[in-house]
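Peer 1: kindly return the folded structure for what I paste below:
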Amino acid sequence: MTRSALLVLADGRFPAGGHAHSGGAEAAVKSGRLKDAADLESFCRGRLHTTGLTTASLAAAAALGADPYALDEAADARTPSPALRAAARRLGRQLMRAARAAWPSPELDLLADAFPRGAHQPVVLGTAARAAGLGPEDAAHCVAYETVSGPATAAVRLLGLDPFQATAVLARLAPAMDEVAARATAAAHQGLDALPAASAPLLDLTAEQHATWPVRLFAS
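Peer 2: Reported below is the predicted structural model:
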C-alpha cells in the first residue's frame, strides 16, 4: 500500500468531477434545512451514516475484486432516485477517465469497456484504488471523506460559510468517518449479501426535485 496514492485519490483536486456536485446540500439550503455550520455538521453526519456507509461498502468490495457487474446492480438497487443513479454514473465516467490516466490497469480497462456510459462511482473508485495498490479500507475512507467534504465545500459557496468553520466540521467528523470506513470494510469482507443498504429518503426526494430546477449551481 502506498500512502501517497491514497492522498492523490482522496484529494479534492483529483479531476473526478465531484466539485460539480453538492451531495444534496444545494436542495437543503434552498429548503431552509441547512443554514449554518451546525446544520452542516448534522447534514453531513446523517449523510455519512446512511448513503456514505452504503457507497463506502460498495467501494471496499470493488477494491477486494468483487464482480463489478454484481456490484453495479447492487449500487442500482441501493439508489432509489433516478436522478442520483444518473449522477453516480456521470461521476463514475469522469472518475474512470482520471483513474486510467493516473493508474493504467487492465481491470480499469475492462470496467470501462463493460460500462461505456459509466459504472456507479463507488464501483469505479474501488477498482481505481485496487489499481493504485490500495486496499478496501483505503477505498472506504475515500468515500467516507468525499461524502462529507462535498457538502462542506458546497456550503461555503452556497451560504458564504466561513471556510474555517466548514473545515472544523470535517475535523469533528473524522472519528465518524473512521467508524464508517471500518464498518464498510468489514461488510465487504463478508460478501455481496452483507453490504449495507442504508438510505436517506429525504435526499432521494430532494434530488428528484433538484433535477427539475431550471437554474442551479450544482449538478446534484
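Peer 1: from here on, contacts and neighbour counts on C-alpha atoms
Peer 2: OK.
Peer 1: what is the helix or strand harbouring residue 187 packed up against?
Peer 2: Per DSSP states H and E: residue 187 is located in helix 174-189. Contacts defined by 3 or more Cα pairs under 8 Å, 6 or more residues apart in numbering; DSSP states H and E place helix 174-189 against helix 53-63, helix 136-159.
Peer 1: just say which of those helices is most tucked in.
Peer 2: helix 53-63 (a mean of 33; mean count of other Cα atoms under 10 Å).
Peer 1: please give the structure of this sequence too, so both can be compared:
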Amino acid sequence: MRSRSALLVLADGRLPTGGYAHSAGLEQAIRQGWVTDIDGLRDFLRGRLHTTGLMNAAFAVAAWKAVDESILAEAAPTSPSTAESTSGTGTPETGTGAEATLLDLNAELIARTPSPALRRIGAWLGTLMLRSMRSIHPHPLFDSLPKNLQQPLVYGAVGRVLGLSDADTAATVLHEAVTGPATAAVKLMHIDPFQAHGAIIDLAADLDEAADRAADFGRGDPAEIPALSAPLSDFAAELHEGDNVRLFAS
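Peer 2: Below is the predicted model of the structure:
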C-alpha cells in the first residue's frame, strides 16, 4: 500500500477502530455545560489538539521509531519451519528489543494518563485497531505486538507497517483527535455538520504545526515527552464512566 493511500485510509472516520462510539470526552463536557455552542466546540477541539492529541501523537512517533526496518524484516512471512523455530508457536517474533521498548512506552503513556477510565479506553481502542488491521491489511507484526497497548502506540506500529513517515503518523493521530469529537458534536449538539467540519478546517495550521512538534518529541527520549494531559478531560472521563445514560462510550 502506498503511504499516501495508507494515510487516507487511517484518517478516514469510517475506519472501524471504535471512534464512532467515542466522543473523546465531549459528551460529558456538554452535559456539564462546559461546551454549549460552536464556539465552545472550537475551544474544545483546540484544547484537545494541543494537550492529549499532541502527547498521543508524540508517543505514536516513538512507537513508529521502535518498529524499525530490522523488526519489519524479522516479522516478514517466512516458511512454516522457520516461523516455528523462531517463536515455537508458528508466529514470527518482533524481537525482544522492540517489545520491551513498546512496553516501556506504554508505561510512560499510562503514567501521563491519570484517569483509570481513559487508560482502559486507550487499551480497548488499541486492541480494536489491531483487530481491524488484521482484517484490513494482515501483517505478522500485528499478531506479535504486546497485548493491551494504548491506541497511540498501535497507531505508530500501524503507520510503520503501512509505510507512513513518522510525521504523517503523528498527523493521523492528531486528525483523529479532533475529527472524532467534531463528528460526535453533530449528534450531541444538533449543530450544523458544516459548522463542525469548519471547526476542523480552522485548525488546519495548528494541526500541521502540532504534527511537526509531535514528531520532534517522539524522536527524542520518551521520558522527555511532555505530560500534556488535560485535567478536565480526566475528570469528565471518570464522570462519564459512572453515567447510566449516555450515547457514547467515552
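Peer 1: TM-score for the pair, please.
Peer 2: Put the two chains on top of each other and the TM-score (TM-score structural alignment, normalised by the length of the first structure) is 0.95; 216 aligned residues with a Cα RMSD of 1.1 Å.
Peer 1: export the helices and strands packed on helix 174-189 of the first structure to CSV and append columns for distance to residue 19 of the first structure.
Peer 2: Formatted as CSV, these follow (distance: least, Cα to Cα, whole Å):
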stretch, distance to residue 19 of the first structure
helix 53-63, 18
helix 136-159, 7
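Peer 1: related to what we said a few turns ago, now the next helix or strand after the helix holding residue 187 of the first structure, how far from the centre of its chain.
Peer 2: Note on helix 174-189 of the first structure: by DSSP H and E, the next helix or strand toward the C-terminus is helix 201-210. Between the centre of helix 201-210 of the first structure and the centre of its chain there are 16 Å (Cα atoms, centre = their mean, to the nearest Å).
Peer 1: against the second structure, where does helix 201-210 of the first structure fall?
Peer 2: Counting by TM-score structural alignment, helix 201-210 of the first structure falls onto residues 231-240 of the second structure.
Peer 1: any idea how far residue 198 of the second structure is from residue 42 of the second structure?
Peer 2: 9 Å (Cα to Cα, to the nearest Å).
Peer 1: these two: which is more packed in?
Peer 2: Neighbours of residue 42 of the second structure and residue 198, each counted by other Cα atoms under 10 Å, are more numerous for residue 42; the result is 21 against 15.
Peer 1: helix, strand, or coil at that one?
Peer 2: Residue 42 of the second structure falls in the helix class when you classify it by DSSP: H, G, I helix; E, B strand; the rest coil.
Peer 1: what secondary structure does the most far-flung residue of the second structure relative to its centre sit in?
Peer 2: The C-alpha centroid of the second structure is most remote from residue 81, which lies 35.3 Å away (Cα atoms, centre = their mean). Following three-state DSSP, the label given to residue 81 of the second structure is helix.
Peer 1: do residue 104 of the first structure as well
Peer 2: coil.
Peer 1: hang on, it packs against residue 131?
Peer 2: Yes - counting by Cα atoms under 8 Å, residue 131 is a contact partner of residue 104 of the first structure at 7.4 Å.
Peer 1: who's in contact with the residue nearest to residue 137 of the first structure when sequence neighbours are not counted?
Peer 2: Spatial nearest neighbour of residue 137 of the first structure, chain neighbours left out: residue 185 (5.5 Å); criterion: Cα to Cα, 6 or more residues apart in numbering. Shown in contact with residue 185 of the first structure (Cα atoms under 8 Å, 6 or more residues apart in numbering): 56-57, 60-61, 136-137, 140.
Peer 1: just to revisit the earlier point, of the helices and strands packed on helix 174-189 of the first structure, which is nearest residue 23 of the first structure?
Peer 2: Evaluated over those, closeness to residue 23 of the first structure peaks at helix 136-159, with 5.4 Å, by Cα to Cα.
Peer 1: and the closest one, how far out from the chain's middle?
Peer 2: Worked out by Cα atoms, centre = their mean, helix 136-159 of the first structure lies 7 Å from the chain centre.
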